[in-house]
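1. I would like to see how this sequence folds:
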Amino acid sequence: MAVRIIRMSELSQKTGCARSTIYAFISRGEFPRSIPLGSRAVGWKESDIDEWIEKRQSLRDSR
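-> Sure thing, here's the model as predicted:
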């Protein structure tokens, strides 16, 4: 299976979170780590983001 890397614009759309919210999660260590793609570009593995979303849903459902 091929690894798919997504950038911030798609990441915001997929999670429903604003860029600032995503960076707040990152600073608190609550979000998957980014992958450096170049000197000023990063991306995230889509599978890591899917897992993160599933964990958030599990937390919601366990309440």
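2. alpha carbons only for contacts and neighbour counts from here, please
-> Fine.
3. all strands for this protein, in order.
-> Taking DSSP state E, the strands of the chain run over residues 5-6, 35-36, 42-45.
4. next, the structure of the following sequence, for comparison with the previous one:
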Amino acid sequence: MAAQIQRLLRLRAVCDATALCRSSIYQLERDGLFPKRVAIGPRSVAWREDEIAEWVAARQRKVAA
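-> Next up, the predicted model:
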């Protein structure tokens, strides 16, 4: 079974996908309410696309309830 490649999103793409600003993303992450970023280099981070998509879907379910 081949491993599925996970797409990584940089901060701008995460902001676009969530409609949140940088400071809100980092605050939610600190509070444990947002997916954790992963280091992709010495000074680069990204977020897993599937985790961001699930976070958005969970927020939409919460609002709809």
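5. on that earlier part again, Ile53 of structure 1: which of the strands of structure 1 is closest?
-> strand 42-45 (12.7 Å; CA to CA).
6. quick one: buried residues of that closest one?
-> Gly43, Trp44, Lys45 (16 or more other CA atoms under 10 Å).
7. same check, this time on stretch 52-63 of structure 1
-> So stretch 52-63 of structure 1, judged by 16+ other CA under 10 Å, has buried residues Trp52.
8. and for that stretch, what are the contacting residues?
-> Stretch 52-63 of structure 1 is contacted from outside by Thr15, Phe31, Pro32, using CA atoms under 8 Å, 6 or more residues apart in numbering.
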